[in-house]
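In: What follows is a predicted protein model with its sequence.
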Amino acid sequence: MGRIGSARGFSFWLWALLLAVAGSGLAPCGVVKRAEAQVLGLGESAASPTPAADPYGRDTPRSTVTRLLRALADRDYVTAGQIFALPAERQDEAADLARALQAALDAGGTLRPYAELSNDPAGATGDGLPADQEQVGTFGGAEALPILLQRTTAEDGSAFWQIAPATLDALESIDIAVPPAAADATERGPTIAGAPVADWLRLAGVLVLLFAGFWLLSRLLLFAGRRLGNAESPAYHLLNAALPPLALVLALVTFRIHGGDAEVSIIARQTMLRYLGILNLLALLWFALRLVNGITNWLSNRMQRAERRQAASVIVFARRVIKILLLLFAAIGVLDTLGFNVTTGLAALGLGGLVLALGAQKSVENLVGTLSVLADRPVQVGDFCRVGDVSGTVEDIGIRSTRIRTTERTVISIPNGDFSSRHIENFSQRDRFLFQMIFGVDYEAEPAQLAEAAATIAAVLHDHPQVGRDPCRAVVKGHGPDAYEIEALAYIETTDFGESLAVRQELLLSIYRKLAEAGIPLASATRAAFYRRDPAAGAPRA
């Protein structure tokens, strides 16, 4: 009993860990919230007019910080100085202030990741700051002095963002070693993208160590799960599928939380944080896809064991829809991180909505057909059916089409829009099988033999335990082209096709045997021709 309790407690804490990390992993990247706002057209940028383009790329807080980092990476302190809100008499100090800001950031200062910076010319709202200010980072170590951007309006009416005077005053108040203007980054070794190679290697090494540590921890948890519980249980298989991507998610989240203020080049840190956001998104996608696969496979197997095949088809359909939605949100997040204006793209889709609707008419028709098939349930996966002139076993009911395996072992795909409108005959839903035969008795038989033959056939049907009683008859139908015809009609009480064939064979063999014992001649497959002589023609005539 203690062993079972330990296993249940272990599973509970692992599930709690999965849910907590999934939530915390989504929060830093902020993709879902931004994607939802963009899809619905409720994003801040959609509500604000686009101002005139700024020659220094200071139109939004995001573009301002991006332009600042690019200038610092290129050691272009003159351009970087244009991002400082300085009066005209202090413009000659701009380059020195840019060097000081870079030194403060390299010494442990932070900037918000690219994905968290507002891409709205009006800035973010609801942050507790004045409408014309935006906090984009901190510096100064434990003091955590804010780096503020200030929205400035020029005489021509154009607006742009600059580092606020309050931040410049705080920058001048701290004691920090600023390298001389003549110093070059190569004094710290070779550089990549404006940052020393040593800094890149340091950050990459920390990330690799974090992933290795969490991966080893996941292996230990699985080992403990095997010792405490059942390695063949659905929960264990689900955790085994989810823990590898979860280890990567945890490593990325930990790196993001603790690596943002490391004393390495701000260029290396921000670049890694920006593009690790894509990796974090892909890791979450990997985690979500494997989790969806694990849960739906488990549910589908349960439905199959319970012979609820239609429910299994719905689960497969839901899994495909969820995967498509996950891929869609991931694509929006990746494009947003790479700097593409997703809102503009979605607006373009709105303008071309009519063209898209016309082009996707068949796809929408097939999707509606899929929903109709799943809701109306004319067939289920595994059913043998006839659709038009196609007969076979339903293998899959997909989003676009239904696949049928024919008796010749070929696979035919029928679009669901067409499938749902066709005449569908489902053989698997039969509650019993029809036994209907015509027995031919030779024309040489006497009427008494015909009556005896009908009674014999009816007795065989009545005596079999798997033949229903209503209807159950054998009657002389009349005469055919070659023989007297006796019609036998009954139902075989089984839903299994193979069993019905066996019962059918038993009935036929028993009927043939009893008719032979009674000396009742059955008609042969040959045809007899009788000739008579025509007296007028003097020649035989058929």
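Out: All right, it came through fine. Numbering: from 1, shown residues only.

In: going forward, measure contacts and count neighbours with C-alpha atoms only.
Out: Noted.

In: residues touching the nearest residue to residue 405 once chain neighbours are set aside, list them.
Out: In space, residue 405 comes closest to residue 411 once its chain neighbours are excluded; the distance is 4.5 Å by C-alpha to C-alpha, 6 or more residues apart in numbering. Residue 411 makes contact with 403, 404, 405, according to C-alpha atoms under 8 Å, 6 or more residues apart in numbering.

In: Pasting the second one now:
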Amino acid sequence: MFAHVMKSVLKIFLITSLLSAEFSSAYAQGIFSSGKSTTSDADKQEIENSESPRFMMRRFVEILNNENVEEAFNYVEFPKGLNLDAKRKLVEELMEVLNKRGNIDLALISNNPSGSLSDDVKPEMEKIGTILTTPNSFPIMLRFSTEKTRKGWRFSSEFMERIPDVAETLHLSSFENKLPPQLVGHKLFGIKIWQWIGLAIAIAISVLASMLLSWVLFHIMKRLVSRLQLVVPDEIFMSFITPLRLFTGLFVFGFAILFLDTDLGFRQKLGYFESVTLTLTFSIFALRLTAAAIELSRLSYERQGKTNSTAMLGPIRKGLSVLIVVLCAISLMRNLGFDVTAIIAGLGIGGVAIALAGQKTIENLFGGISILMDQPVRVGDFGRFGTTMGTVEDIGLRSTRVRTLDRTVVSIPNAEFSHMTLENFEKRDKFRWLSQLGIRMDASTDQMRLLLMQIKELMLSHPMIYKDPARVRFVSFGASSLNIEIFAYVKASNHNEYIAVVEDMNLRILDIIRNAGTDLAYPAQTLFLERGAGISKEKVADVEKRISQIKEQDGFPQPFYPSSWAEDKYDTLEFPENNPSI
């Protein structure tokens, strides 16, 4: 069961990973539009927090898209001593650096007017992203201005002082300087022609790399499974090809885009597309992994002969698949800008309502799961279940069906069945034999000793009787009998074999009783005149002679039957008997 527990833990880990797999959070409606605004709840929240760093950067992205240098002046804290032309040039360089090397995630920027209080910068400062340069990158810093005319968040003067050096480096190392003017000077949908060509090449490289890397990962997985000596069908490996290709393709594509110097707005849109695609890829991977785990569990149960346990694998797979799809849908809706908090709250209320309405059904479902996992009984087992005795015919999602000794079928809800006292006769390793003999009251003491000794000898010599405890004792005086109790365990694998052994022992004991010159007692008090032969005097005399011989030799072995007397009698009889006496 350890392997199955580990698989379950792996599924839970994957689902938890999916919850955190919203790699690029939602970009609100209108972020990349041409100045158009909406009246959604999200926008109302932004208007309420208009002094927050996120609101400031959201508006600056629109300025970047529109290439509005004059309006960008309001969001910059200039170093001292710059004239108007120097300021304009610095703003243009800022826009160029942000477009080409800016790494900013709007969703991660604080929406608090005071900024994030958990970073390691001064209270009036805020880090909102990174400028990716070689050899060292540096943070994009904002400062909150308290000037009455220009109150709000702006790019800090310290950050702006580093922009000219980065811009000069970009000009010297820019790939555009080596391209024909026709590819650099013309744009299509705001993207330069050479960048469109680069996008096509990046897509082609991503497709080829995804095929190569997925093939390598596929064979690494197969070799790892082979080294661990696990039996995994090839169909399961093949099911992971598609998500592996998508993962590797997205990774290579994201890396290749860094060399195209596309503007910040386009990268934000591309990041939004990648986050949606990556969420779908994670969902496909999670569904394939769930199906693979369920299939491996099914094969493992079948190899162990636990075919009944496979009944619950189908519902478990469906439940996990529904959970994965729901989490994927919530993630996608968040990426599309919806407020998922209300959706999650609605799902929670709906789940509570469904749970209350289907309480008994859910209780029976989990009762069935506990029966199949714990396996106190299996299909085909005979036993006593509460007050019902019979054979288990089926363990379903809602109830367990039992075929009784009267050949009727009793259907017991799983919730009730799992709380019953279940006595499974199929799992006993041996059968108990407890019997009581009533010997005639006129039997002599010597006859009783001989009976006890010979029955003990019979039990020790019979190959189907366990030697410990093989007990025969004169236990009580009945109203009309001398009572001998026989207790032993029978070596039998089923009830029919047990009955056959008990029948053989009873016949042999009956012969012993008759040969001892006595008989079983009648369970009544009867006054009669005996005119027939009665008890055989010859047998009585023979018994008395045998008793005298035993007394003269070693004496009777009662009451403890020493091992020196018992050992030479072990398993000396034939069973079944070839020529039983009639």
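Out: It's in. These numbers come from a predicted model, not from an experiment.

In: returning to what we had before: and the residue nearest to residue 405 of structure 1, what pairs with it in structure 2?
Out: In structure 2, no residue is matched to residue 411 of structure 1 (TM-score structural alignment).

In: In structure 2, what range does stretch 487-495 of structure 1 match?
Out: Aligned using TM-score structural alignment, stretch 487-495 of structure 1 spans no residues in structure 2.

In: where do the helices sit along the stretch 401-550 of structure 2?
Out: 414-417, 445-461, 495-515, 537-553 (DSSP state H, counting those that start in this stretch).

In: again with the stretch 201-350 of structure 1
Out: Under DSSP H, counting those that start in this stretch, the stretch 201-350 of structure 1 gives helices at 234-259, 266-305, 309-337, 342-351.

In: just the angle between the third one and helix 342-351, please?
Out: Computed with axes from the mean of the first three to the mean of the last three C-alpha atoms, to 10 degrees, the direction of helix 309-337 of structure 1 lies at 120 degrees from that of helix 342-351.

In: Can you give me the buried ones in helix 309-337 of structure 1?
Out: Buried positions in helix 309-337 of structure 1, judged by neighbour count with 16 or more other C-alpha atoms under 10 Å: 309-317, 319-320, 326, 329-334, 336-337.

In: The first one now?
Out: Neighbour-count burial for helix 234-259 of structure 1, counted by 16+ other C-alpha under 10 Å, picks out 235-253, 255-256, 259.

In: Check the second one too.
Out: Buried positions in helix 266-305 of structure 1, judged by neighbour count with 16+ other C-alpha under 10 Å: 266-300, 303-304.

In: same check, this time on the last one
Out: Residues of helix 342-351 of structure 1 classed as buried under the neighbour-count rule (16+ other C-alpha under 10 Å) are 342, 343.

In: helices and strands around that helix, which ones?
Out: Using 3 or more C-alpha pairs under 8 Å, 6 or more residues apart in numbering; DSSP states H and E, the elements in contact with helix 342-351 of structure 1 are helix 31-40, helix 309-337.

In: 7 Å instead, please
Out: Packed against helix 342-351 of structure 1 by the contact rule (3 or more C-alpha pairs under 7 Å, 6 or more residues apart in numbering; DSSP states H and E) you find helix 309-337.

In: average offset between the helix it packs on and structure 2?
Out: Compared with structure 2 after the fit, helix 309-337 of structure 1 shows a mean deviation of 3.7 Å (mean C-alpha distance after the TM-score superposition for structure 1).

In: Please name every helix or strand in contact with that helix.
Out: Applying 3+ C-alpha pairs under 7 Å, 6+ apart, we find helix 309-337 of structure 1 packed against helix 31-40, helix 266-305, helix 342-351.

In: And those helices: which comes nearest residue 71 of structure 1?
Out: Proximity to residue 71 of structure 1, assessed across those by C-alpha to C-alpha, is greatest for helix 266-305 (10.2 Å).

In: will you turn the contacts of residue 411 of structure 1 into CSV that also has distance to residue 352 of structure 1 and neighbour count?
Out: Conversion of those to CSV gives the following (distance: C-alpha to C-alpha, whole Å; neighbours: other C-alpha atoms under 10 Å):
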residue, distance to residue 352 of structure 1, neighbour count
403, 33, 20
404, 36, 27
405, 39, 19
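
In: would JSON lines of the helices of the stretch 401-550 of structure 2 with mean neighbour count be doable?
Out: Compiled in JSON lines, the helices of the stretch 401-550 of structure 2 are given as follows (neighbours: other C-alpha atoms under 10 Å):
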{"stretch": "helix 414-417", "mean neighbour count": "21"}
{"stretch": "helix 445-461", "mean neighbour count": "20"}
{"stretch": "helix 495-515", "mean neighbour count": "15"}
{"stretch": "helix 537-553", "mean neighbour count": "13"}
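
In: could these be laid out in a markdown table, adding distance to residue 59 of structure 2?
Out: Output for the helices of the stretch 401-550 of structure 2, formatted as a markdown table (distance: least, C-alpha to C-alpha, whole Å):
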| stretch | distance to residue 59 of structure 2 |
| --- | --- |
| helix 414-417 | 59 |
| helix 445-461 | 98 |
| helix 495-515 | 85 |
| helix 537-553 | 116 |
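
In: Tell me which of these sits nearest to residue 55 of structure 2.
Out: Among the helices of the stretch 401-550 of structure 2, the nearest to residue 55 of structure 2 by C-alpha to C-alpha is helix 414-417 (55.3 Å).

In: contacting residues around that closest one?
Out: Here helix 414-417 of structure 2 makes contact (C-alpha atoms under 7 Å, 6 or more residues apart in numbering) with 363, 364, 367, 368, 398, 399, 400.

In: Next step: these restricted to helices.
Out: 363, 364, 367, 368 (DSSP state H).

In: Skip the chain neighbours and tell me the closest residue to residue 59 of structure 1.
Out: Closest to residue 59 of structure 1 by C-alpha to C-alpha, 6+ apart is residue 160, at 5.0 Å.

In: Just the element for the one you found, please.
Out: Residue 160 of structure 1 is located in strand 159-163, with elements delineated by DSSP states H and E.
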